[in-house]
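In: pasting the structure only:
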């Protein structure tokens, strides 16, 4: 099961590479051309690094990129932009102009996510902790260590571990998120309890059993004095006529030997909010369809429409309505 979950990272990374290749990403923002160029450069460098260290993994990514459909590219675009905006809002709230107060991000199940590279360069007092399975960390650390571009962005690694990457502001280390004692030990070692903390989980909680995911949330919320948890996950749907979740579960079992134990438990935005101890007063949840309709500017919608022909609008709405972005805060 762990191996199957690990390999979902290849899906996520291939989706991002596809969205970049088709120009969905990065989002076009006037005056941000340099950052947009760096975004593309970093992801292409990582893809080439993946090819060097694991041809098997690279071939999976390459095949997925070739077969990516417009609805998938839309979903990847919205997932990336919505999470980026949520992180930016958190940093804007806690990083004051000229202030030297530290702030930190803990990325659970980080996989091939490269947000840390640009975020660390943009926010001088930010610290970033990436956690994932041992095998995933070993792969990512090799790619980061073997490319001068990442060395320049992150600084040379000081890690003496067999798998990991460590600088004074960035740490990539292995962790079993089901092992709460290990999680607590790592948080204590690499982060600060009274520092404003953003916790990020992208398609992580959905692969954990209910008791284990609740224990993880309790551990983290009780460890940090103040924080915000940003979680991106699928939901199964709570309407009796809604077959999305059951079909998704069947497809994952048959094709990937994957289980999503809580897909039909936290199967609506309201139920998903119950994952967090802050619910409902400090928890907000938006589906990706709501985000697309309400938060993507009209000119950006027009730009997206020019990239690929998309006639499955109803299918797009169904899919995006079953993915949510949750934001839970405590202090």
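Out: Received it, and whenever you're ready, just let me know what you need. These figures come from a predicted structure and were not determined experimentally.

In: Could you use CA atoms for every contact and neighbour count after this?
Out: OK.

In: For residue 211, give its distance to residue 221.
Out: Remark: distance between residue 211 and residue 221 (Cα to Cα, to the nearest Å) = 15 Å.

In: Which one's more surrounded, the two?
Out: More crowded of residue 211 and residue 221, by other Cα atoms under 10 Å: residue 221, with 21 against 11.

In: Help me confirm that the more buried one comes into contact with residue 227.
Out: Yes: proximity of residue 221 to residue 227 meets the contact threshold set by Cα atoms under 8 Å, at 7.5 Å.

In: any common contacting residues for the two?
Out: Common neighbours of residue 221 and residue 227, counting by Cα atoms under 8 Å, 6 or more residues apart in numbering, are residue 330.

In: what's the next secondary structure element after the helix or strand harbouring residue 38?
Out: Using DSSP states H and E, residue 38 falls within helix 33-53. Scanning forward in sequence from helix 33-53 by DSSP H and E, the next helix or strand is helix 55-67.

In: one more structure, for comparison:
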């Protein structure tokens, strides 16, 4: 229960900037509004978008002191009078805190709008769920809303070993697609364990040729997690009616061969999960929960930090030296 002092440990910033701006200290336990739920945090994770928000690269409302963190798995502590469907003691999760003025997840307690909160399936460990929530929702929105992926189609994923890439492999396979992915040599076995049909070395100078051999009829959905977006290479490998998913590469300014795009009836589909509607997130949550309950949605945890070491957790992701997700626990 919330202590008598009504304060909590939290990781927050008073201004935007580098990881050194992150402070860990005591803040008041937030009050749950009429349609809010107060949740005690049991696990969270660091996402690249968290770095962008903290640094100011992704501009959004950040009322200071601003608690950082997007994802949260925990237990309901209290509910507002207008909340139905949640009760104290329920295990729950959310993946849309720390944005658009919503305080984040890196705190002992967090307030979550009931429309952005979902029940955690029985038997799922918070430390297993937290690392997949943001990436899996991103994969679902990209594959379903943007790409309209159909069974039997071929998906190419550049960077299948990362968080979003790994989730996209798993969701695409669950939707009946064939998956080809480019990865580092060290990630090939991991991606095959997730269901990838073909894994290729992204350093291979003949990568484009080998993608063509793996998808001789053309790629239906092209998903590039690298943010490089080399359309001069990509577009000739697409099937007619293909969809290219763009959700990385904020500073990229690639050349776009327009003729190769429109003569294939292809589409460039850009999206940011931070803009997802409550309905989008709820649809993704239903699929995520189903896969979590089956044990068929997994991730790799490369490092685990305590809440008190939140700055180190951000630095670990920024360094690029951690293979796997960065988990944060109280």
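Out: Great, that's in hand. Since the structure is predicted, the reported quantities are computational estimates derived from the model, not experimental observations.

In: Please state their TM-score.
Out: Scored against TM-score structural alignment, normalised by the length of the second structure, the superposed chains reach a TM-score of 0.35; 176 aligned residues with a Cα RMSD of 5.8 Å.

In: ok so, going back, list the buried residues of the helix holding residue 38 of the first structure.
Out: 39-40, 42-43, 45-47, 49-51 (16 or more other Cα atoms under 10 Å).

In: Assign the spatially closest residue to residue 228 of the first structure that is not a sequence neighbour to helix, strand or coil.
Out: Once flanking residues are discounted, residue 228 of the first structure sits nearest to residue 329: 4.2 Å by Cα to Cα, 6 or more residues apart in numbering. Assigned by DSSP: H, G, I helix; E, B strand; the rest coil, the conformation of residue 329 of the first structure is strand.

In: What count of nearby residues applies to residue 329 of the first structure?
Out: Other residues close to residue 329 of the first structure by other Cα under 10 Å number 21.

In: May I ask you to confirm that it is in contact with residue 231?
Out: No: between residue 329 of the first structure and residue 231 no contact is recorded; they are 11.5 Å apart, counting by Cα under 8 Å.

In: which residues sit in contact with residue 127 of the second structure?
Out: For residue 127 of the second structure, the contact set (Cα under 8 Å, 6+ apart) comprises 42-44, 327.

In: The stretch 1-150 of the first structure: strands as residue ranges?
Out: 103-108, 126-132 (DSSP state E, counting those that start in this stretch).

In: Which strands or helices does the last one pack on?
Out: Secondary structure elements in contact with strand 126-132 of the first structure, counted by 3 or more Cα pairs under 8 Å, 6 or more residues apart in numbering; DSSP states H and E, are strand 103-108, helix 115-122, strand 170-174.

In: Buried ones in the longest one, by neighbour count?
Out: By neighbour count, and taking 16+ other Cα under 10 Å as the criterion, the buried residues in helix 115-122 of the first structure are 115-117, 119-120.

In: What lies in contact with that helix?
Out: With Cα under 8 Å, 6+ apart, helix 115-122 of the first structure has contacts from 39, 126-128, 150, 153-154, 169-170.

In: just the buried members of these?
Out: 39, 126-128, 150, 153-154, 169-170.

In: I'd like the distance from the closest residue to residue 288 of the first structure other than its chain neighbours to residue 72 of the first structure, if you could.
Out: Nearest residue to residue 288 of the first structure, sequence neighbours excluded (Cα to Cα, 6+ apart): residue 320, at 4.9 Å. Between residue 320 of the first structure and residue 72 of the first structure the distance is 10 Å, computed by Cα to Cα.

In: Please identify which of these two sits among more neighbours.
Out: residue 320 (23 against 18).

In: Can you verify my assumption that the more buried one contacts residue 75?
Out: Yes: in this structure, residue 320 of the first structure is within contact of residue 75 by Cα under 8 Å, at 6.8 Å.

In: who touches both of these two?
Out: Shared contacts of residue 320 of the first structure and residue 75, counting by Cα under 8 Å, 6+ apart, come down to residue 288.

In: Mind checking what helix or strand follows the host helix or strand of residue 249 of the first structure in sequence?
Out: Assigning secondary structure by DSSP H and E places residue 249 of the first structure in helix 244-256. Scanning forward in sequence from helix 244-256 of the first structure by DSSP H and E, the next helix or strand is helix 269-273.

In: what helices or strands is that following helix leaning on?
Out: By 3+ Cα pairs under 8 Å, 6+ apart, helix 269-273 of the first structure packs against strand 283-287.

In: Swap in 10 Å and give it another go.
Out: Contacts defined by 3 or more Cα pairs under 10 Å, 6 or more residues apart in numbering; DSSP states H and E place helix 269-273 of the first structure against strand 227-234, strand 283-287, strand 323-330.

In: May I see the buried residues of that helix?
Out: Quick answer for helix 269-273 of the first structure (16+ other Cα under 10 Å): 269, 272-273.

In: Report the secondary structure state of residue 318 of the second structure.
Out: helix.

In: Number of residues surrounding residue 28 of the second structure?
Out: 12.

In: pretty sure it is touching residue 67, no?
Out: No: here residue 28 of the second structure does not reach residue 67: they are 11.6 Å apart, not a contact under Cα atoms under 10 Å.
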